[in-house]
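1. need coordinates for the below:
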Amino acid sequence: MSASPVFVAIIGAGTVGSSFIPQLQNLIKNTTNRAIFPILIARSSKCLVSRDYTGLDLNNWSADLSASTITPPTFPNETLKWLKSAPGEVVLVDNTSSLEIAQSYPAFLSAGIHIVTPNKKGVSDSLELWDNIFNSARQGGNATGGYFYHEASCGAGLPIINTITDLVKTGDKIKKVEGVFSGTMSFLFNTFHPASGTCDEKFSAIVDKAKAAGYTEPDPRDDLNGLDVARKLTILARLSGLKVPNPTSFPIESLVPAELEAGSASDFMAGLPKFDSAIEERKAAAEKENKVLRFVGKLDVDKNQVSVGIEAFERGTAIASLRGSDNVISFFTERYGANPLVVQGAGAGAEVTAMGITADLIRVLERLN
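-> Here you go, the predicted model:
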């Protein structure tokens, strides 16, 4: 006898959501012991919805959504009420980066609705919201709460969250974590200061190329200010046992000159070449020590320290040897001391981020079996 059905509601059908939905479709096709019904695909102003919970046809979902004139149920009230009425378990997949949506996670989890998300806002914002989320989740001790998984909030599909969670749960003690956590910053510095060979291009020119190629946010300041990396470090620090208040409570080196913080993205790009000399000087200083520059995040549990910024690394080390937009994270623990546990691979991109979301959805399904 097959298990009871699971209903999946998706908020966010942009770049990541558009990669997740085909993976969901494949999962539905290959899951034989349980029926999975997608019942909501919502963007900010329109949606596809199966009001009677019989499920949506995903074969032409993108065209159907573009043509839809249906307004999404209000969030959180109408959405929560409707999902609670579903005739079975419900998984809410939040593909947005909205803090407002993340602030409603505790209400959904307390109602027994499971959440899978790459949204790092909820788990990196205030410590109060972090506590509320996990106290409301079944993993946090709420017997009737929903399961909460957020692997893709740090490193896309790389097994970073699961790795550090497994280390802690099995009794290991995290000592230090360091690495390159941003695919954008990895690409910029691997190009600007390669581990082998040379690069004569100015940093501003590489930023311009990265923006044109879609490696950066539409406004590159959203990458260069270091806050994205700081949010990921906040998550890992909390999982390691540090009570980090928020992602701006520790030193973050911003690569956005103070003079260029205001104004449009085009103004920023036009003014950035004036500041190339400062980072060129740091590159030259690193070269004298046979090192390369990388933009890294670091946490030290014993010293209660977290930091984000540029550091020089000896050639041949895992961080110095990165190529392309890969991420690398090293875990130093009581078990993994002098030789850390290293996770490396693509840490950005819609397909691998969607993979992390799909894998978390599968974890929920396995927990419900």
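
2. from here on, just use CA atoms for contacts and neighbour counts.
-> Fine.

3. shouldn't Gly349 be in contact with Leu158?
-> No - Gly349 is beyond contact range of Leu158, at 11.2 Å (criterion: C-alpha atoms under 8 Å).

4. between these two, who's got more neighbours?
-> Using other C-alpha atoms under 10 Å as the criterion, Gly349 and Leu158 rank with Leu158 on top: 25 against 17.

5. next, the structure of the following sequence, for comparison with the previous one:
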Amino acid sequence: VGLIGSKLIEQIIQNAARIKDSLGIELIINGLSNSRKMLISADALDPGNYAPLLESSKTPANINQLIEKMVDYNFTHSIFIDNTASAEVPRFYERILDNNISISTPNKVAMSSEFNQFIGLKSLSKKRGVPFKYETNVAAGLPVISTLENLINSGDQISKIEAVLSGSVSYIFNTFSANGPDFSEVVKEAQTLGFTEPDPREDLSGADVRRKILILAREAGSEVESTDIEIHSILNDACLNAQSVEDFYVELGKDNQRFRSSVTSAEKENKRLRFIASFEGGKGVISLKAVPVNHPFYALSGSDNMIVLHSNRYNRTPLVVRGPGAGADVTAAGVLAEIIGIAGLI
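-> The predicted model follows:
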């Protein structure tokens, strides 16, 4: 129960009565865990009182024991929610699914790992007849993976994916201009506003974007690994190798002129800089590009994400999904939507 988890509980409280009245679905919480403690009960937990209940728990957090309890209780229609970014929790997905427990998660570690794990979890979900949902892996609450699934299931073929998949980097380049503050100052502002990770290199390196475009490429039917996605880094080696965030900003400041030249050149041609991930012909590329006024990415604003899907059916005019692609509220809303969807399936 971190930031996304707490927002999810808030939304469950706010919507529980409506969901029960309109859909006939009663959402019951039987277990909770944070990084320190966990609480699991055969009786329903009070979501409005979860924080003190969890804090007063004497049981240390242990994912293995949590799963054992879930299996022992054998609740019908159980759903396991992983709201972490942990690499440890996804190691237990196979065991959870194998015990007929559904999963909903924004954690992208499992589905961006080796392709064998990606296809293995999907196959196990199908074999056991238990939903495994991860819509929020790519763009928070935006319906991207489900849109791809619908296209593929209905016989369409994806020829190309283009996407702006980082809300933080999107904000930075929507804010940065030829006549505005230096690039390093715009990055600092984005960090202060909470758009970036505490170390902005986690966003600017392109590693997270690679995980997202990898998942989309796989959903589109390509058997690809992360090595098939090439990153043309925004940052120079001195920035990437800086020993601390403070040192990173020193090195980034030394590189301000390069960024200023790039944005000035783009604006002279009436173009805008965008950090774009694309996938076509079995290969992916992530790079900073200057896009013209008639390009879908030109009009992006704030921290919006945009995914552009080219397919056999959408060949003249591509299918576009746009909206907030980051934030605890929209991510939690996406998870809640999956919970409701899973409840309708089981």
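
6. what does Gln25 of the first structure correspond to in the second structure?
-> Using TM-score structural alignment, the partner of Gln25 of the first structure in the second structure is Ile13.

7. how about Pro273 of the first structure?
-> In the second structure, Pro273 of the first structure lines up with Gly253, judged by TM-score structural alignment.

8. quick check: closest non-adjacent residue to its match.
-> Nearest non-adjacent residue to Gly253 of the second structure, counting by C-alpha to C-alpha, 6 or more residues apart in numbering: Ser184, 5.6 Å away.

9. ok, now Val293 of the second structure?
-> Using C-alpha to C-alpha, 6+ apart, the closest residue to Val293 of the second structure is Lys271 (6.2 Å).

10. ok, the closest residue to Tyr147 of the first structure other than its chain neighbours - contacts?
-> Distances taken as C-alpha to C-alpha, 6+ apart place His114 nearest to Tyr147 of the first structure, at 4.7 Å, with adjacent residues excluded. When contacts are counted by C-alpha atoms under 8 Å, 6 or more residues apart in numbering, His114 of the first structure touches Glu89, Val90, Val91, Leu92, Phe108, Gly145, Gly146, Tyr147, Phe148, Val364.

11. just give me the match in the first structure for the residue nearest to Val293 of the second structure.
-> Looks like Lys271 of the second structure aligns to Lys291 there (TM-score structural alignment).

12. that match: how many residues sit nearby?
-> Neighbour count of Lys291 of the first structure, defined by other C-alpha under 10 Å: 21.

13. I'd say it and Ala312 touch.
-> Yes - contact criterion C-alpha under 8 Å: Lys291 of the first structure and Ala312 qualify, at 5.6 Å.

14. about what we covered before: Arg335 of the first structure: which of the contacts of His114 of the first structure is nearest?
-> Ranked by distance to Arg335 of the first structure (C-alpha to C-alpha), the contacts of His114 of the first structure are led by Phe148 at 27.4 Å.

15. filter the contacts of His114 of the first structure down to the ones in helices?
-> When DSSP state H defines the helices, the subset of these inside them is Phe108, Val364.

16. widest-spaced pair of the contacts of His114 of the first structure?
-> Going by C-alpha to C-alpha, the pair spanning those furthest: Phe108 and Val364, at 15.1 Å.

17. ok, those two, which is more surrounded?
-> When Phe108 of the first structure and Val364 are compared for neighbours, Phe108 comes out ahead with 25 against 19, by other C-alpha under 10 Å.

18. which SSE is Phe279 of the second structure in?
-> In the assignment (DSSP states H and E), Phe279 of the second structure maps to strand 272-280.

19. can you mark which positions in that strand are buried?
-> Across strand 272-280 of the second structure, burial judged by 16 or more other C-alpha atoms under 10 Å covers Arg272, Leu273, Arg274, Phe275, Ile276, Ala277, Ser278, Phe279.

20. the second one: what's it in contact with?
-> Residues in contact with Leu273 of the second structure (C-alpha under 8 Å, 6+ apart) are Phe173, Val263, Ala266, Leu288, Lys289, Ala290, Val291.

21. okay, the residues you listed in CSV with secondary structure next?
-> Shown next, in CSV, are these (DSSP: H, G, I helix; E, B strand; the rest coil):
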residue, secondary structure
Phe173, helix
Val263, helix
Ala266, helix
Leu288, strand
Lys289, strand
Ala290, strand
Val291, strand
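
22. just the buried members of those residues?
-> Among these, those that count as buried by neighbour count (16+ other C-alpha under 10 Å) are Phe173, Val263, Ala266, Leu288, Ala290, Val291.
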